[in-house]
Structures are given as structure tokens and as C-alpha cells.
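Colleague: Okay, predicted coordinates and the sequence, questions at the end:
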Amino acid sequence: MSEHKVLNILLVDDDEVDVMNVKRAFKKNNITNPLYTASNGLEALQLLRGEGELALPQTRRLILLDLNMPKMGGIEFLKELRSHPRLKPTPVIVLTTSNEDSDKVEAYNFNVAGYILKPVTFSSFVDAMAALNKYWTLSELP
């Protein structure tokens, strides 16, 4: 993978099992993009702003976002992200267990690139990550 095609992925999820499943699905699909994790929206904002020890690179970033988290949930995070001029264009894909229409509408109102329900089985999770990988490989991200 050439250096300019590296996509820095931030997974924002408080569920350790889901984080582990994403990592395992990445490995199974040979997805080698750097994966950063945050357990809530506040942590994610710190990483994106370059605060703290583990700052995210400032270019070619994609966020995988859960909605139901402590401290700052996904919708609150999206509201904050979209109000910040430098962070506003960062693509976000919601990866959640919430099948609520109101959550979907609200997420899309904050210009998310996609809304994916977390698969129940690991093999479905692997398939979902493969599809996402194909999407971001084909997408022209700055």
C-alpha cells in the first residue's frame, strides 16, 4: 500500500468486544490501515484535534462511530465534529446497534457517509468490513 493511499481509521466505540471484532475482521480481510480507538466522543475529539500523546495524522482520516456511548455519545460527537471548521469534512460511517429511525435521520442530518447496523455474527462482521474496505479504497479522500 503506497503511503499516500494509507487511510487513518478512528474507531469510536466503548464496547471492547466490538472493538476486538473490528480488529479481527480487519486482520481477516488483510486491512492494514492504521486503526486508532477511542471509547467515547470526548476521547475521539482529543485525538482528532491532536491533543494528548496519540494524535491522529491530520490527513486521510475516516471515523467509524458507535452512537451509544458514555460521556459523549455519537450524535453529540457528530454535532461537535461538524461545528469545527478543520474537522467538519472528516468522513464518518456510523457502525451501531441502533436501528431507530430517529437515530438514522439525525446521523444523516450531520452528513454521515453511511449508517451500518452492527452484524450479529462474526462472519457477517467480516463481510461488512470487507465492503467498507472496498468503499474507502475506491473513494477519493483528501
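Modeller: Noted; the coordinates are in hand. Numbers count the residues shown, from 1 in each chain.

Colleague: alpha carbons only for contacts and neighbour counts from here, please
Modeller: Noted.

Colleague: Just to check, residue 29 is in contact with residue 132?
Modeller: No - with contact defined as C-alpha atoms under 8 Å, residue 29 does not reach residue 132; the gap is 10.6 Å.

Colleague: dropping in the other structure now:
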Amino acid sequence: MISVADPYKPVHFLVVDDDEICIMAIKRAMKKLGIANPMSSANNGIEALEILNGALDPDAPLPRYVLLLDLSMPKMGGLELLEKLRADPLLKKLVVFVLTTSDAPKDITAAYEKNIAGYIVKDNLSETISKALSMLDGYSRLVVLPS
């Protein structure tokens, strides 16, 4: 269901990555690019689900999240989180971009099979993150997401 009254509500970025350096690089790039969207982070899939499920209020729409998801994390990795998101009727419509160091074809294929919006390889951390966030900023401003 798309809210016609305010289709351009701010998008919340949820970074799911156990690499603190990557999370700090994302925060720095957001500041440098002037991206004022709210951002949260989780160190693994379990924490991400806690954040997302904590945002579920039966009387309010789910906040509009775009996830930046690493695949290799302890406790619950990215592919397992994607399985759980896509199986959940309330969370399955979340927009997920994979942001990971893996360029393995099996990981890329597995992620796209779970309906991700894009797969970004962190080869040069600061450059990749800056380019990815610039693209996501434009994406979040132009694309109307479901409520």
C-alpha cells in the first residue's frame, strides 16, 4: 500500500555489518555527501531482526528502510537474514542492497535469488561506499517505496 498523501517520507538506512570500520566509513560518507537520512546499524542478522521487529507497531506503518547488508557476519549472516526477511509477510518488501567483500558468483546468485535490489562489492572501501551512498541517496529521493 503506497501512501499517496506523503510518498516521499524519509528512508531509514539500516547497515547490517559486523565491520566497525565499514560502518564508520558509511557514517563519514553520509556526512560528506550531506545525506541526512536516519541511519541505524546492526552487527549481524539477529540484531537487524530485533531492530526491524522493534519498529513494528500494529497501529503504524513500517518505517521505510533500505538495508545495506554484508553477507559474512557471525551469529546470522546476510543470506540467512535475507531468507528470514523474504519469508516474513511484513518485512518481505524491504529494499535490500548487498554491500560485501565477496565477489563469488555463488554469493551473487544466491543474493539475487532472494530479490535484492543490487549487489555491491567493497573492493576499495572508501571509494565504493562513497559511490554506493551517492547512488542510494538519489534512489531514496526518487523512488516511491510502499508504506
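Modeller: Alright, I've got the coordinates. Note that the structure is predicted; figures quoted are calculated from it, not measured.

Colleague: what's the counterpart of residue 34 of structure 1 in structure 2?
Modeller: Per TM-score structural alignment, the equivalent position to residue 34 of structure 1 in structure 2 is residue 38.

Colleague: in a strand, that's where residue 102 of structure 2 is, yeah?
Modeller: No - applying DSSP: H, G, I helix; E, B strand; the rest coil, one finds residue 102 of structure 2 to be coil, outside a strand.

Colleague: which one in structure 1 is aligned with it?
Modeller: Using TM-score structural alignment as the criterion, residue 102 of structure 2 maps onto residue 98 of structure 1.

Colleague: if I look at its match, how far off is residue 26 of structure 1?
Modeller: Distance, residue 98 of structure 1 to residue 26 of structure 1, using C-alpha to C-alpha, to the nearest Å: 22 Å.

Colleague: Structure 2: helices as residue ranges?
Modeller: All helices of structure 2, identified by DSSP state H, fall at 20-33, 45-54, 78-87, 105-112, 125-142.

Colleague: how far does the longest one sit from the chain's center?
Modeller: Using C-alpha atoms, centre = their mean, to the nearest Å, the distance from the centre of helix 125-142 of structure 2 to the centre of the chain it belongs to is 12 Å.

Colleague: Which other helices and strands does it contact?
Modeller: Here helix 125-142 of structure 2 touches helix 20-33, going by 3 or more C-alpha pairs under 8 Å, 6 or more residues apart in numbering; DSSP states H and E.
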